[in-house]
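[1] just coords:
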């Protein structure tokens, strides 16, 4: 009689996968994980603590666990095969060729921008950003561009839940974001002027799908010395034109497809 091939498994990994699968459906406490998955509490505690260290899960104020942004890194291979990344990459390469800039492509994940591609120009500076990295909606070039596609009421709701500090501080931050959003809606590109990190500037633009919905964005990142305020309009219009071209290729029709390439610069400049 022919022997059946032996199946190998690691119990701890089996339990970890079961927990992650369960958390992909709903938020759970450690007691609920213990009872629904039949995982001993001590084992569940060790697994959850390890997953939390790698940002694969997060624990809220009520003691419930949910998936964390770290799981997005596991989707890199999938994201790179998406039409968006495939369509956008040649346009982004053209945008930063022979410049000291870096360009990022982001998609919306749980109302926040998440990087799914990154292309560096010819400069010597390398920015410490990664695919799968989550950016703040209210003080990033990609975030402001994405927020421009949301309603004012929804933005206010998100910021109320997201922001910390006094009511006055929240109000000022929301007012600043709404000013930025109105700017994007009027001119087609966003400006992040050293708000997230000193010495770094970003200019972003929204990407729309065939229905006109903003579901992604791009942003050009630069040292402030390479992107003076006098160039905001020139570079902003090039970033917008690039985003428009990507949107058009994805099926969005109502935009001008002219332009899209940056003026060439010395790579070490």
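    Okay, I see it. This is a predicted model, so every value here is computed, not measured. Numbers count the residues shown, from 1 in each chain.
[2] every contact and neighbour count from this point should use C-alpha atoms.
    Noted.
[3] hang on, residue 220 is in a strand, isn't it?
    Yes - counting by DSSP: H, G, I helix; E, B strand; the rest coil, residue 220 is part of a strand.
[4] need the contact list for the nearest residue to it once chain neighbours are set aside.
    Leaving out its chain neighbours, the residue that sits closest to residue 220 by CA to CA, 6 or more residues apart in numbering is residue 103, at 4.3 Å. The neighbourhood of residue 103, defined by CA atoms under 8 Å, 6 or more residues apart in numbering, consists of 92, 96, 118, 119, 120, 121, 218, 219, 220, 221.
[5] show me the two of those residues that sit farthest apart.
    121 and 218 (14.6 Å; CA to CA).
[6] these two: who's more crowded?
    When residue 121 and residue 218 are compared for neighbours, residue 218 comes out ahead with 34 against 20, by other CA atoms under 10 Å.
[7] look up the closest residue to the more buried one, ignoring the ones flanking it.
    residue 105 (4.5 Å).
[8] so that neighbour, which of the three states?
    strand.
[9] quick one: it and residue 183, what's the gap?
    20 Å (CA to CA, to the nearest Å).
[10] the two: which is more packed in?
    residue 105 (27 against 17).
[11] helix, strand or coil for residue 113?
    Residue 113 - assigned by three-state DSSP - is strand.
[12] rewinding a little: contacting residues for the residue nearest to residue 218?
    85, 115, 116, 117, 118, 142, 216, 217, 218, 219.
[13] below is an additional structure, to be compared with the one above:
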């Protein structure tokens, strides 16, 4: 077991020292903003699925980001040699706005079994992430405490855990442009309001190893390495697929994920915690 994997399993998070080149960051940021502008003009399904849970299927630059050596080497340190991109999200917190999101666990609406140490989220800073512009906070080791009681239900900030009931030391995730964090999908985390005069832009990338077992609606994955086999369903790579095929896959797979999350919440009586609403 690598030291990186051991530490990740124990603490539930990692802040790699690797940084993305400035050119890569600028290219992805431009592609993301252009994608959101185009989706807003198009409306309909394009706007509905623009930010979560599969925008990487229609934005090749996000897959390039997910496949960059700086990130894949860090992911490989934890997940091992085989992994793929399973989900993604785009977060834009405009200056002086945003509600943030209370303490929560992403895994509540992710239908995965055997994901302990086999799935993680990479959160990439396309602009600096600071406490002032509402960066994430992590609760150290909280992933080892099981499902927390999401006892708060705010119409704006969603369902979350009372801060005084979140275990572990809490600290802000401070990142320079091009930096990124990694966390277990069960780790309790939160985000705040952007009180600065500039936007905060982040892309979240969810990776899985083939040993994680997905529910039917969560089986779609875009492999980035060799080694993926059933029950995973291979999604098209937008860097190679025709635009119409990529769009259809994004809508179809996003709908499957949403249905899976709703079914999971109804079955287990859990809060429905989904991507961009997190305002992370």
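    Arrived safely, thanks for sending. Predicted, not measured: the structure shown is a model, and the values here were computed from it.
[14] report the TM-score for the pair.
    Aligned and superposed, the two chains score 0.26 in TM-score terms (TM-score structural alignment, normalised by the length of structure 1); 123 aligned residues with a CA RMSD of 6.3 Å.
[15] farthest-separated two in the contacts of residue 105 of structure 1?
    85 and 142 (15.3 Å).
[16] between those two, who's got more neighbours?
    It is residue 142, of residue 85 of structure 1 and residue 142, that has more neighbours when counted by other CA under 10 Å, with 35 against 18.
[17] isn't that one up against residue 215?
    No - using CA atoms under 8 Å, residue 142 of structure 1 is not in contact with residue 215; the gap is 10.9 Å.
[18] what residues are shared contacts of these two?
    With CA under 8 Å, 6+ apart as the test, residue 142 of structure 1 and residue 215 both reach residue 206.
[19] please enumerate the strands of the stretch 51-200 of structure 1.
    57-59, 65-67, 102-109, 112-120, 190-193, 200-208 (DSSP state E, counting those that start in this stretch).
[20] buried ones in the third one?
    It refers to strand 102-109 of structure 1. 102, 103, 104, 105, 106, 107, 108 (16 or more other CA atoms under 10 Å).
[21] okay, those residues in a markdown table with distance to residue 12 of structure 1 next?
    Compiled in a markdown table, these are given as follows (distance: CA to CA, whole Å):
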| residue | distance to residue 12 of structure 1 |
| --- | --- |
| 102 | 41 |
| 103 | 40 |
| 104 | 37 |
| 105 | 36 |
| 106 | 34 |
| 107 | 33 |
| 108 | 33 |
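[22] between the residues you listed, which is nearest residue 66 of structure 1?
    residue 108 (18.0 Å).
[23] what sits against that closest one?
    Neighbours of residue 108 of structure 1 in contact, by CA under 8 Å, 6+ apart: 114, 146, 215, 216.
[24] how many residues are close by the third one?
    Think residue 215 of structure 1. 19.
[25] so it is in which element?
    Per DSSP states H and E: residue 215 of structure 1 is located in strand 214-223.
[26] just say helix, strand or coil for residue 248 of structure 2.
    Of the three states, residue 248 of structure 2 takes helix under three-state DSSP.
[27] can you count the residues close to it?
    Residue 248 of structure 2 has 13 nearby residues by other CA under 10 Å.
[28] quick one: it and residue 87 of structure 2, what's the gap?
    16 Å.
[29] then residue 200 of structure 2?
    Taking CA to CA, one finds residue 200 of structure 2 at 20 Å from residue 87 of structure 2.
[30] kindly report the same for residue 121 of structure 2.
    9 Å.
[31] quick check: neighbours shared by those two?
    What both residue 121 of structure 2 and residue 87 touch, as defined by CA under 8 Å, 6+ apart, is the set 205, 206, 207.
[32] residue 207 of structure 2 touches residue 74, doesn't it?
    No - between residue 207 of structure 2 and residue 74 there is no contact under CA under 8 Å: 11.4 Å.
[33] ok, these two, which is more surrounded?
    residue 207 (25 against 22).
[34] what sits closest to the more buried one if chain neighbours are left out?
    residue 85 (4.7 Å).
[35] that'll do, ta.
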